[in-house]
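*Asks:* Got a predicted structure here, sequence first:
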Amino acid sequence: MCYRRSYGMEPCGGSAVRAETTAMWRLVGAAVGHWARRAAAVLFGVSVPLALIGTNVRLLFGWEALYTFPITRYRVEEVSGIPRPELLRAARELRAYLLGPERPLVITVTDDQGRVGPLFTERETVHMADVRRLVQRLLRVQEAAVLMCVGYAMVRLIVERRRGLTAVLRLVWWAGLGTNLAALALAGAALTRFDRLFTQFHVLSFRNDFWLLDPRTDHLVQMYPLPFWQLAAALFLGLTVVESALLAAAARWVLARLETPAPSLAPVS
């Protein structure tokens, strides 16, 4: 029996249509939720290596010894004509510039002849501004990646408890393993053709050619020559290899513990 809307009753087939619409929206919601969960898992998997790599960038760029080591290791005072104490002070100021608030890079030194002037040329100063922007971007990416990792793990643990913990550990295992293999491959390539990789890094990272400096006259490359960057890259890749291996191993160990069934207790006779 059908009723018209004018009587305030449900029209013919209205309940069936409404049920079909509700079911359709439930299917859509389930599909969206499924893909959203997958997207979040992928984002977490990407965030793990980004957080690891970004943390190493933060550690190394914040380590004062990394800035001062080449001054003594490569006897920069003999090449540059600038006393070692002045170069060490300039190295510390360079660290403060890269990690501190944005400002012009102005470092004044006194050379062996007693002449006072800027340490870097305009070309070097522009390049260091580009380097600072790159470093700051990497630090912001690291912060976002860490927040993503922590947030995703907390949500999965709160919502799914043990099942969520297992899922997070599996993602950490795969992300750690992938990062480890990629770092090993990059380390192998760096051992054979570091100069080519170093050049390609600059081509991809900077929009100009101000990174092309003359080691005979430019103090920046005198202070930090190519052999220094080989050592720094080896340190960075070594840290990444060890940390990613430990991360993957720890995740795998906890997974094995979670997946091992508890021994059943025999009844006492």
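*Replies:* Sure, I can see it.
*Asks:* use CA for all of it now, contacts and neighbours both
*Replies:* OK.
*Asks:* could you pull out the helices for the stretch 51-200 of the chain?
*Replies:* 64-73, 76-80, 84-99, 122-160, 162-205 (DSSP state H, counting those that start in this stretch).
*Asks:* In a markdown table: those, plus distance to residue 23 and mean neighbour count.
*Replies:* Formatted as a markdown table, these follow (distance: least, CA to CA, whole Å; neighbours: other CA atoms under 10 Å):
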| stretch | distance to residue 23 | mean neighbour count |
| --- | --- | --- |
| helix 64-73 | 62 | 16 |
| helix 76-80 | 74 | 17 |
| helix 84-99 | 55 | 18 |
| helix 122-160 | 25 | 17 |
| helix 162-205 | 28 | 16 |
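*Asks:* could the ones you listed be laid out in CSV, adding distance to residue 216?
*Replies:* CSV is the format used below for the helices of the stretch 51-200 of the chain (distance: least, CA to CA, whole Å):
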stretch, distance to residue 216
helix 64-73, 16
helix 76-80, 8
helix 84-99, 17
helix 122-160, 14
helix 162-205, 18
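*Asks:* Let me know which of those is the nearest to residue 230.
*Replies:* Distance to residue 230, taken as CA to CA, is lowest for helix 162-205 among those, at 7.2 Å.
*Asks:* Tell me which helix or strand comes right after the closest one.
*Replies:* Of the helices and strands lying after helix 162-205 in sequence (DSSP states H and E), the nearest is helix 219-223.
*Asks:* ok, and what's touching that following helix?
*Replies:* Residues outside helix 219-223 that contact it (CA atoms under 8 Å, 6 or more residues apart in numbering) are 70-71, 74, 76, 79-80, 119-120, 124, 213-216.
*Asks:* so residue 45 makes contact with residue 170?
*Replies:* No - at 9.8 Å, residue 45 does not count as touching residue 170 under the criterion of CA atoms under 8 Å.
*Asks:* Out of the contacts of helix 219-223, which is nearest to residue 204?
*Replies:* Nearest to residue 204 among the contacts of helix 219-223 is residue 213, at 17.0 Å by CA to CA.
*Asks:* what about versus this one:
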Amino acid sequence: MDKKSLATAIIVGIVFPVFVLITSMEFAVFNRGFFLDQLDKNNVSQTTGIASKELPAVTEQIFAFLKGEREDFNIYAEKENDLYVPLFNQEELIHMEDVRGLLKAAVIVQAVCGVLLLAGLVLLFFWNRAAMAKAVFGGSVFGLVLLLASGLAAVFDFTAVFQAAHRLIFSNDYWYLDPNESVLINIVPEPYFIALGLRIVTIAAVVYLICAAGGGFFSQRLTQRKFMKNSKRKF
């Protein structure tokens, strides 16, 4: 394999699993049906006092804010006592601004990885198709290893992993919300994040497995063809 093909294959192998993981996260996080189902399973209406009929509208406003389609997180909703009130306090507003900033950064990384991935695959298609197949296979295996490591850590102690990730990502402690006072943490409690994590892992794992199988198959086929071609030349 020539140097330019090797370098391009390495880049593809790195950006591919990152692109798949962020895309899987985006698909899972902004799935309206999944979010509403979790609100129901976690009895959010009962724990927060938000009227059940208000939850779909609240969901849409949360999504709009995270996608940058809404300027602020000052969301109002009707409580069970028929009062139309703001749902979130100042700490929750600050934290969600941080979350939106994190998602914006993820979108930028996703876009950069997507461009590099597409460019790399196109170049390898013309330069070295065996290298392209190997890059996809290697990137998929790397992604599966990351998922397995993360999954094992979460199974061992999800709460500890969750808190450690927040301490690493956020520069303040506004993410540490009291369930007895915070509406936000009761809208998205720990069971929600467990279900969300499983959903992200499942989506990404399926993509990795399919691509690993495809990449491995085509890599083997192309290697066999090259071997047969070289064997014929000898004779």
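*Replies:* The structure has been received and is ready for your questions. The model shown is predicted, which means the values in this text are computed figures rather than measured ones.
*Asks:* ok, residue 23 of the second structure to residue 184 of the second structure distance?
*Replies:* When CA to CA, to the nearest Å is applied, the distance between residue 23 of the second structure and residue 184 of the second structure equals 25 Å.
*Asks:* Kindly report the same for residue 155 of the second structure.
*Replies:* According to CA to CA, residue 155 of the second structure stands 24 Å off from residue 184 of the second structure.
*Asks:* again with residue 123 of the second structure
*Replies:* In this structure, residue 123 of the second structure and residue 184 of the second structure are 46 Å apart, going by CA to CA.
*Asks:* What of residue 161 of the second structure?
*Replies:* In terms of CA to CA, residue 161 of the second structure sits 20 Å off from residue 184 of the second structure.
*Asks:* Check residue 40 of the second structure too.
*Replies:* Using CA to CA, we find residue 40 of the second structure at a distance of 15 Å from residue 184 of the second structure.
*Asks:* Ok, residue 39 of the second structure next?
*Replies:* Taking CA to CA as the measure, residue 39 of the second structure falls 12 Å from residue 184 of the second structure.
*Asks:* ok, now residue 228 of the second structure?
*Replies:* 63 Å.
*Asks:* who's more crowded, these two?
*Replies:* For the pair residue 228 of the second structure and residue 184, the greater number of neighbours falls to residue 184 (19 against 11), based on other CA atoms under 10 Å.
*Asks:* mind checking how far the residue in the first structure that the more buried one lines up against is from residue 112 of the first structure?
*Replies:* Pairing criterion TM-score structural alignment: the partner of residue 184 of the second structure within the first structure is identified as residue 220. Applying CA to CA, one obtains 18 Å for the distance of residue 220 of the first structure from residue 112 of the first structure.
*Asks:* Now for the most centrally placed residue in the second structure: which residues touch it?
*Replies:* Averaging the C-alpha coordinates of the second structure gives a centre point, and the residue nearest to it by CA atoms, centre = their mean is residue 25 (2.1 Å). The contact partners of residue 25 of the second structure, taken as CA under 8 Å, 6+ apart, are residue 200.
*Asks:* again with residue 131 of the first structure
*Replies:* For residue 131 of the first structure, the residues meeting the contact criterion (CA under 8 Å, 6+ apart) are residue 98.
*Asks:* Need the counterpart of it in the second structure.
*Replies:* In the second structure, residue 131 of the first structure lands on residue 99 (TM-score structural alignment).
*Asks:* Residue 73 of the second structure versus that match, what's the distance?
*Replies:* Residue 99 of the second structure is 11 Å from residue 73 of the second structure, by CA to CA.
*Asks:* just residue 134 of the second structure next, same as before
*Replies:* When CA to CA is the yardstick, residue 134 of the second structure and residue 73 of the second structure sit 45 Å from each other.
*Asks:* cool, residue 141 of the second structure as well?
*Replies:* 39 Å.
*Asks:* Thought residue 235 was touching residue 187 of the first structure, still the case?
*Replies:* No - under the criterion of CA under 8 Å, residue 187 of the first structure makes no contact with residue 235, lying 10.2 Å away.
*Asks:* Counterpart of residue 181 of the first structure over in the second structure?
*Replies:* When the two structures are superposed using TM-score structural alignment, residue 181 of the first structure falls opposite residue 145 in the second structure.
*Asks:* ugh, wrong one, I meant residue 211 of the first structure
*Replies:* Checking TM-score structural alignment: residue 211 of the first structure goes with residue 175.
*Asks:* try residue 82 of the first structure
*Replies:* With TM-score structural alignment as the criterion, residue 82 of the first structure pairs with residue 50.
*Asks:* before we move on, the earlier item: which pair in the contacts of helix 219-223 of the first structure spans the largest distance?
*Replies:* Among the contacts of helix 219-223 of the first structure, the pair separated by the greatest distance (CA to CA) is 74 and 124, at 19.8 Å.
*Asks:* Determine the longest helix present in the second structure.
*Replies:* When every helix of the second structure is counted residue by residue (DSSP state H), the longest turns out to be helix 190-234.
*Asks:* which helices and strands sit right next to that helix?
*Replies:* Here helix 190-234 of the second structure touches helix 3-29, helix 129-156, going by 3 or more CA pairs under 8 Å, 6 or more residues apart in numbering; DSSP states H and E.
*Asks:* now it: how far from the chain's centre is it?
*Replies:* Counting by CA atoms, centre = their mean, to the nearest Å, helix 190-234 of the second structure is centred 19 Å from the centre of its parent chain.
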